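Trainee: Dropping a prediction and its sequence here:
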Amino acid sequence: MKYCIIVPDGMADYPIDKLSGRTPVETARTPNLDFLAQNGQLGVVRTIPGGFPAGSDVANLTLLGYDPREYYSGRAPLEAASIGIKLGDDDWAFRCNFITASEDTLEDFCAGHIKTDEASVLIKLLNDHLSNDIIHFYPGKSYRHIMVYRGSQKMDAKCFPPHDIMGQSIQKHLPKGHGSEILTDLMERSRTFLSNHDINKVRIDLEENPANMIWLWGQGHRPKMPTFKERFNLTGAVITAVDLIKGIACYLGWDIIHVPGATGYLDTNYANKGHYAIQALETHDVVLIHIEAPDEAGHEGNVHEKVQAIEQVDCKIIGPVLEAKSKFRDLRILVLPDHYTPIVKRTHTPESVPFAAYGAGIEKGIGLPYSEANAHASGLHIKEGHRLIEHLISGSFR
């Protein structure tokens, strides 16, 4: 049996007036996704357990069969693994965003999606001025980077995800609690060095958002978890441009398939992701395809881009994988967003998400096309989301 899990990040949404009361999924042309839902099982699954933040870290651990209540230790340690950072048991890893700050307002959580080569120069600048024996900055991609603290101070301060506070006060959302003085000092001092750098002066001249401050959040220790092979006796691979998902794959013992043109943004090469996934199914039991584009459009509040991203996923990823069913005698396909990213809120929300499961041995359900409303009306609600993968492997959703 082969399993292909397709995750259009943040695809689920609320009805939108601009779309005549429909959601982006209901508006988009999705014949392949509708086929899966109409000929397989359509339902909802809770990917964010109560008390946890509605993030891709928690949600993707859940949908891959790892209960966050047992295995979640923070977002940053997962991302650290993806770029080869070796954490000690007592080390604290932090996500380090480049942001655009305007006086006391957080204007842009991603600094205009700054290019990786520009960001790498700025990370070196931070290390030159702010690093020491216990603090070091590591370059990632675009605006997403890592800071590691190896000191003795407890660092469990309350930190705010920057994408949740766009347009809001910086001072009101600085870290609070253990370690907050260290974190606040780093964030505020970074502003001095970054604002005066030539890269940011040029970005302003080009009317691009400058990366003029860092934002530290998502901290945690190295997680302790069994590999996917140890848990389910299946091999796996992941296709994604997002370090967080790659980091989860590292801890699962999965291979990371590098796809030309995969950007983690709206301009990603959807067709290549589908093509490489089908190739990976030849040598792996499970292949997960993660697509960040719908989530990015949700954060930007861009309805048109979100609809377009969903259509691209349907046409260039779900369609080819569905056609490959003839190539693999026993194939099961699962499609679901990890969480909602509603256009109206421009951030993640924790509702149960709609899923469609189709393939060998999976019975036909209610026969309705894929949508948030139809999934909720199906009566199939998996409340313990980490059990979803067990339903997929067994083929039974009842």
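Mentor: In hand now; what should we look at? Numbers count the residues shown, from 1 in each chain.

Trainee: contacts and neighbour counts: CA atoms only from here.
Mentor: Noted.

Trainee: now for the helix or strand containing Ile123, which elements pack on it?
Mentor: Here Ile123 sits within helix 116-130, counting by DSSP states H and E. Using 3 or more C-alpha pairs under 8 Å, 6 or more residues apart in numbering; DSSP states H and E, the elements in contact with helix 116-130 are strand 135-141, helix 180-195.

Trainee: Could you export these to JSON lines, including columns for mean neighbour count and distance to Val202?
Mentor: Shown next, in JSON lines, are the helices and strands packed on helix 116-130 (neighbours: other C-alpha atoms under 10 Å; distance: least, C-alpha to C-alpha, whole Å):
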{"stretch": "strand 135-141", "mean neighbour count": "20", "distance to Val202": "20"}
{"stretch": "helix 180-195", "mean neighbour count": "17", "distance to Val202": "11"}
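
Trainee: Nearest to His258 among those would be which one?
Mentor: strand 135-141 (14.4 Å; C-alpha to C-alpha).

Trainee: and the helix or strand that contains Val238, what does it pack onto?
Mentor: Using DSSP H and E, Val238 falls within strand 236-239. If you count contacts as 3+ C-alpha pairs under 8 Å, 6+ apart, strand 236-239 packs onto helix 243-252, strand 255-256, helix 270-281, strand 286-291.

Trainee: Put this next to the first one:
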Amino acid sequence: MKYIVILGDGMADKNIPELGNKTILDVAKKPHIDGLKGVLGMARTVPNELKPGSDVANLAVMGYDPLKCYTGRSPLEAVSIGINMKETDVAIRCNLVTLLDEEDPKKRTMLDYSAGEISTEEARELIEAVERELGDDEFKFYPGISYRHCLIWDNGKTGLDLTPPHDISDRVIGEYLPKNDKILSLMERSYSILKDHPVNLKRKSEGKNPANSIWLWGEGTKPNVENFEKKNGLKGAVISAVDLIKGIGISAGMESIDVEGATGTVDTNYEGKLAAAKKTLLEDGNDFLYIHLEGPDECGHHGYTEGKILAVERIDERVVGPLCEALREANEDFAMLIMPDHPTPIETKTHSSDPVPFKIYRSNNEADVAITYTEKNAKESGIFIEEGYTLLEKFINNKL
């Protein structure tokens, strides 16, 4: 038996007036997901005590209790980048963002938390410039992917109450700036380094958003995640374009599979992820696969309704359908869990702590009928998993 989690990041939503008060999952054409004769339900992936981040929620979906093992988002990303953290290090996520130019830093507006989803190549040049000017024995900047990077603070502090930039899209940043003087200084000094950098001058000439500042958030210490195979008895792998998900997998002793052209957007390399999925399950001997697709979340953060619908439809057409077909052709029994980590509603453009819908399909034990995968149908099933981190164990051991 092969076990697959299809994680459509942020694809759950609220009723949207422009869609006739329906959700993204209501209107998206997803015949492969809807056609699976499986079990629907709801799960709470974000404990009330924690903020609704992809870090907390994906840990829960992977079967880890965030209240026991979560130490912060950025440390998980640091693992993926290959940073060997000391026990006294603090890792901090470093976004490249676009701020509207104002002489008073407090009056600038968060125009774009991803700087137009800047390319990894351009971003590397900018982070290297920041490291040259601001890096020292205490602070070191490491390039990641696209707008997502990492700062390591030697003997740093936690509990800084730093605001994620995607939570304040289109807002004046003054009240959300860090209270810690050192962190605030790094952010403000980065603006003068980046605003006229050649990479940004070229981006502006092309009508693109310049990555004119860093934004620091998501701090934490070295992660503490139990080995996945020891915990579940399954040899596992993750496929994702996002350092956070790769970092969780690596921390859990799973194989992290890189796919060329995987971007974490609606235009990611679906065919590459599909090919990697078939290879790892049918040729490389992995029993468990976590396929993470970031497109719905990115579109949710941008309030891009059509893009979010398209992202869900592409997951269905280019991943779920052909992967099920390949496993059936190989006469391989499989179980598939399809769900988001958290909602990212179009209305708010940020994460929500609301429970999420899931669907479980077993090729060797199909349900009597196929029920369309929507929030409404999942709620009406009467199945609710309050402690979302227990869902994976129920999925693996056929307890639903």
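Mentor: Everything's here; your move. Bear in mind that the values here come from a model prediction, so they are computed numbers and not experimental data.

Trainee: mean shift between the strand holding Val238 of structure 1 and structure 2?
Mentor: Compared with structure 2 after fitting, strand 236-239 of structure 1 has a mean deviation of 0.8 Å; criterion: mean C-alpha distance after the TM-score superposition for structure 1.

Trainee: so where is stretch 81-98 of structure 1 in structure 2?
Mentor: Mapping stretch 81-98 of structure 1 onto structure 2 (TM-score structural alignment) gives residues 79-96.

Trainee: Give the buried residues for the matching stretch.
Mentor: Residues of stretch 79-96 of structure 2 classed as buried by neighbour count (16 or more other C-alpha atoms under 10 Å): 79-81, 85, 89-96.

Trainee: Can you tell me which of those lies closest to Glu226 of structure 2?
Mentor: Nearest to Glu226 of structure 2 among the buried residues of stretch 79-96 of structure 2, with distances taken as C-alpha to C-alpha, is Val79, at 14.5 Å.

Trainee: how close does the closest one get to Tyr64 of structure 2?
Mentor: Distance of Val79 of structure 2 to Tyr64 of structure 2, computed by C-alpha to C-alpha, to the nearest Å: 17 Å.

Trainee: any idea which strand is longest in structure 2?
Mentor: Across structure 2, the strand with the greatest residue count (assigned by DSSP state E) is strand 89-99.

Trainee: can you give me the angle it makes with strand 139-145?
Mentor: 60 degrees (axes from the mean of the first three to the mean of the last three C-alpha atoms, to 10 degrees).

Trainee: Now do strand 89-99 of structure 2: distance to the chain's middle.
Mentor: The gap between where strand 89-99 of structure 2 is centred and where its chain is centred comes out at 15 Å by C-alpha atoms, centre = their mean, to the nearest Å.

Trainee: With structure 1 overlaid, report how far that strand is off on average.
Mentor: Mean deviation for strand 89-99 of structure 2: 0.4 Å (mean C-alpha distance after the TM-score superposition for structure 1).

Trainee: Next one: the most centrally placed residue in structure 1 relative to Ile318 of structure 1, how far apart?
Mentor: Geometric centre of structure 1, nearest residue: Ser56, 4.2 Å, by C-alpha atoms, centre = their mean. As judged by C-alpha to C-alpha, Ser56 of structure 1 and Ile318 of structure 1 stand 21 Å apart.

Trainee: Likewise for Gly236 of structure 1?
Mentor: With C-alpha to C-alpha as the criterion, Gly236 of structure 1 and Ile318 of structure 1 are 18 Å apart.

Trainee: Next: Gly55 of structure 1.
Mentor: 24 Å.

Trainee: More neighbours: which of these two?
Mentor: Ile318 (28 against 22; other C-alpha atoms under 10 Å).

Trainee: Excluding chain neighbours, what is closest to that one?
Mentor: Asn32 (6.3 Å; C-alpha to C-alpha, 6 or more residues apart in numbering).

Trainee: pretty sure the one you found contacts Cys315?
Mentor: Yes - assessed by C-alpha atoms under 8 Å, Asn32 of structure 1 is found in contact with Cys315 at 7.3 Å.

Trainee: between the two, who's got more neighbours?
Mentor: Asn32 (23 against 20).

Trainee: ok so, going back, which residue packs closest to the equivalent of the residue nearest to the centre of structure 1 over in structure 2, ignoring adjacent ones?
Mentor: Aligned by TM-score structural alignment, Ser56 of structure 1 pairs with Ser54 of structure 2. Distances taken as C-alpha to C-alpha, 6+ apart place Asp341 nearest to Ser54 of structure 2, at 6.6 Å, with adjacent residues excluded.
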